[in-house]
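**Q** Need coordinates for the below:
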Amino acid sequence: METEIRTLGEPGFAGDDSVLPFEVDGLDVRGRIVQLGPMIDTILGRHAYPEPVARLLAEAIALTVLLGTSLKFEGKLIIQTKGDGPVDLLVADFSTPGDLRAYARFDGERLQAAQEAGMITPAELLGNGVLAFTIDQGAYMQRYQGIVEMNGESLEAMAETYFRQSEQIPTLVRLSVAELFDRDAEGNPRQSWRAGGIVVQFLPQAPDRMRLPDLPGGDAPEGVEDFYHHEDDSWSEAKALVATVDAGELTDPEVGAERLLYRLFHERGARVYPPVPVFDRCSCSRERLGEVLRGFSAEELTDSVEDGAITVQCEFCSTAYKFDPDEFGG
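**A** Alright, predicted model coming up:
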């Protein structure tokens, strides 16, 4: 089956919760863009996260679906932060072709103290630690993991650093999150979440055009200037165009992904591929959790019993599974 490719401006609309791949021949760039609506609102609403935590997790989700839908094999992409801040863990787990689950872990008291002190930037909430990109190609393949230090940068900047270090591909990432307030049909107040993002990569046919300057080593003699590296004109233009995107445009349903791409790149021959839908789907199951419990010792099983049953709740989707201890010989 041939892949459908459309020139921007032709009929078609990706809509919410679909990642739209695109390429711009005139600038030698490829990328993906997404607007997330009902899916991300469901995930965040399920856990009733405090606003700063919801924003952080929404960014991680948008980044994960942008990168995960580019996988050419059956597998997983897991993006995870682990730090010493009030929000000590973010996990977004994408399984091909389009299943996403995510959750955040935070210390409520430390988070409240940080908010009262006005310390609500991503760097302050996440603290020092690492951002890990894990690619899992299945049981018979070795996992690949790339690690980026969390050093006060945004998730966007850390993702760009990851591609520069691991793939040597010039990459630009923009992420945006919006909390919307309106009223339902009966006039009652209503709140919902949206997120959007775009990733653009420079992939010319001549690999030498893609070369970036080396990262500073920090050991040059005092007074010696860094070597100037001329950036490819096409990549400079692509970055300048993406820099014009307002954060609100990435989440505005009235703009839409294709309309935004048209605004940015139509003069350079932008084309889009079929959108890839993404879904709020957890991979947990009663069978899988039962297998985990079967690995418990008799003492551990006994300690897990409450009100005559063993209850296990999935951290991702909050589904609670109840087991009879007799199933495990308890």
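**Q** CA atoms for contacts and neighbours, from now on please.
**A** Fine.
**Q** What ranges does the stretch 51-200 of the chain have for its helices?
**A** 51-68, 108-116, 122-126, 155-162 (DSSP state H, counting those that start in this stretch).
**Q** okay, those helices, which one's buried deepest?
**A** Most buried of those, by mean neighbour count (mean count of other C-alpha atoms under 10 Å): helix 51-68, with a mean of 23.
**Q** Let's compare: structure for the following, please.
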Amino acid sequence: MTDNLLAALGLDRPETGDDAVVPFTLDRLDTRGRVVRLAAALDTILSRHDYPAPVARLLGEAVVLAALIGSSLKFEGRFILQTQTDGPVNLIVVDFDAPDGMRGYARFDREALVKAAEAGRTGPAELLGNGHLAMTIDQGPHTERYQGIVALEGNTLEEVAHTYFMQSEQIPTQVRLAVAQITTRGDHRPRWRAGGMLIQHLPESGAAVMADLPGDGNFDNPGTADPDFVEADGWAEARALLGTVGDLELADPDLSPERLLFRLYHETGVRVFPPQDLEERCTCSADRIENMLADSFSDEERQDMAVDGEIEVVCEFCSTAYRFNPHQFLARH
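**A** So this is what the prediction gives:
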């Protein structure tokens, strides 16, 4: 990166690599945002279950979206993104354990997926089908969860994210997501990579930038925006420029988030902040599962679960197998 480019971005550090989120602001456009770049962390999540490529791509998009939103949390807690639909990929769950941990899982109907592939219908919207997407913020024990639910009606995750922010936060938001498999020289297999960018229009004046939406925040009866609403010029420009970025640019291992931001917004000015590293991290543990078995099931039910004298519980996220003797729970009562 040249000295002029460093000065333009206000950088006093090296360019950001993979598995990180980079916050930024576009002050002249009253816009802020984040760029996420994932490599090894995402490859671990997607390769662990050997998902078919269309399923892996969709789960990868969900992981990027969860990282873009979850990385904005200002407290230690969890952001949970979950879809439940009637499509070939009928369940996706992504946990973002603030400030930097991620895990994800997808459940799919293999027969329905084969039929969709034969018909050439393996885009995100077609794999999801109809259902809903829930985004939950969990600040831990003794606090109330916040949950927003938005319909998935044949839309992509990008489109659903836009609807979610309109209904829940009433903040104009634009999202771009991209997932790719890239083979590097000397590597024995393609590796999954992904990138994403989220921008939001937040003028310093605090003035309303979009029409109020009726509803109580639970989105059971989502409203519609005022047809007379006029989009702010700064936001229109920020959104239009983001619309020019291609999937390859978002996932390119040789294009840092800083260079991407400069490429998009150097004429309007962009201010970049220090990155936050991200990692694949599962929160399962033997103690948690043991407590779950003890508290949620009777002695008889635990005996029925046992095979060859052992209860085996496999984490859906990381595939770790935990084994317990059903008799060990008798001492807890």
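**Q** Out of the helices of the stretch 51-200 of structure 1, which is closest to residue 193 of structure 1?
**A** helix 51-68 (8.5 Å; C-alpha to C-alpha).
**Q** so where in structure 2 does that closest one end up aligned?
**A** Under TM-score structural alignment, the counterpart of helix 51-68 of structure 1 in structure 2 spans residues 53-70.
**Q** The matching stretch vs structure 1, mean deviation?
**A** Superposing on structure 1 and averaging over aligned pairs (mean C-alpha distance after the TM-score superposition for structure 1), stretch 53-70 of structure 2 comes out at 0.4 Å.
**Q** got a list of contacts for that stretch?
**A** 21, 34-36, 38, 42, 46, 78-81, 89, 92, 94-99, 102-106, 108, 122-124, 127, 157, 177-180, 194-198 (C-alpha atoms under 8 Å, 6 or more residues apart in numbering).
**Q** Let's see that with 6 Å instead.
**A** Residues outside stretch 53-70 of structure 2 that contact it (C-alpha atoms under 6 Å, 6 or more residues apart in numbering): 46, 79, 96, 124, 177, 179.
**Q** Report the distance from that stretch to the chain centre.
**A** Chain-centre distance of stretch 53-70 of structure 2: 5 Å, with C-alpha atoms, centre = their mean, to the nearest Å.
**Q** Same question for stretch 120-127 of structure 2.
**A** Distance of stretch 120-127 of structure 2 from its chain centroid, counting by C-alpha atoms, centre = their mean, is 19 Å.
**Q** so that stretch matches what in structure 1?
**A** Under the alignment (TM-score structural alignment), stretch 120-127 of structure 2 falls on residues 118-125 in structure 1.
**Q** hmm, back to that, got CSV for the helices of the stretch 51-200 of structure 1, with distance to residue 276 of structure 1 too?
**A** Below are the helices of the stretch 51-200 of structure 1 laid out as CSV (distance: least, C-alpha to C-alpha, whole Å):
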stretch, distance to residue 276 of structure 1
helix 51-68, 10
helix 108-116, 36
helix 122-126, 29
helix 155-162, 21
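**Q** Could you look up the SS state of residue 293 of structure 1?
**A** Recorded secondary structure, residue 293 of structure 1: helix (DSSP: H, G, I helix; E, B strand; the rest coil).
**Q** which residue ranges form the strands in the stretch 51-200 of structure 2?
**A** Along the stretch 51-200 of structure 2, counting by DSSP state E, counting those that start in this stretch, strands occupy 78-85, 89-97, 101-108, 130-138, 146-153, 173-182, 191-201.
**Q** so what corresponds to residue 163 of structure 2 in structure 1?
**A** Per TM-score structural alignment, residue 163 of structure 2 is aligned with residue 161.
**Q** Can you tell me how far its match is from residue 199 of structure 1?
**A** Noted for residue 161 of structure 1: a distance of 13 Å to residue 199 of structure 1, by C-alpha to C-alpha, to the nearest Å.
**Q** coming back round to it: who wins for proximity to residue 282 of structure 1 among the helices of the stretch 51-200 of structure 1?
**A** Nearest of these to residue 282 of structure 1, taken as C-alpha to C-alpha: helix 51-68 at 13.8 Å.
**Q** what's the angle from that closest one to strand 171-183?
**A** 130 degrees (axes from the mean of the first three to the mean of the last three C-alpha atoms, to 10 degrees).
**Q** and helix 51-68 of structure 1 with helix 155-162, angle?
**A** 30 degrees.
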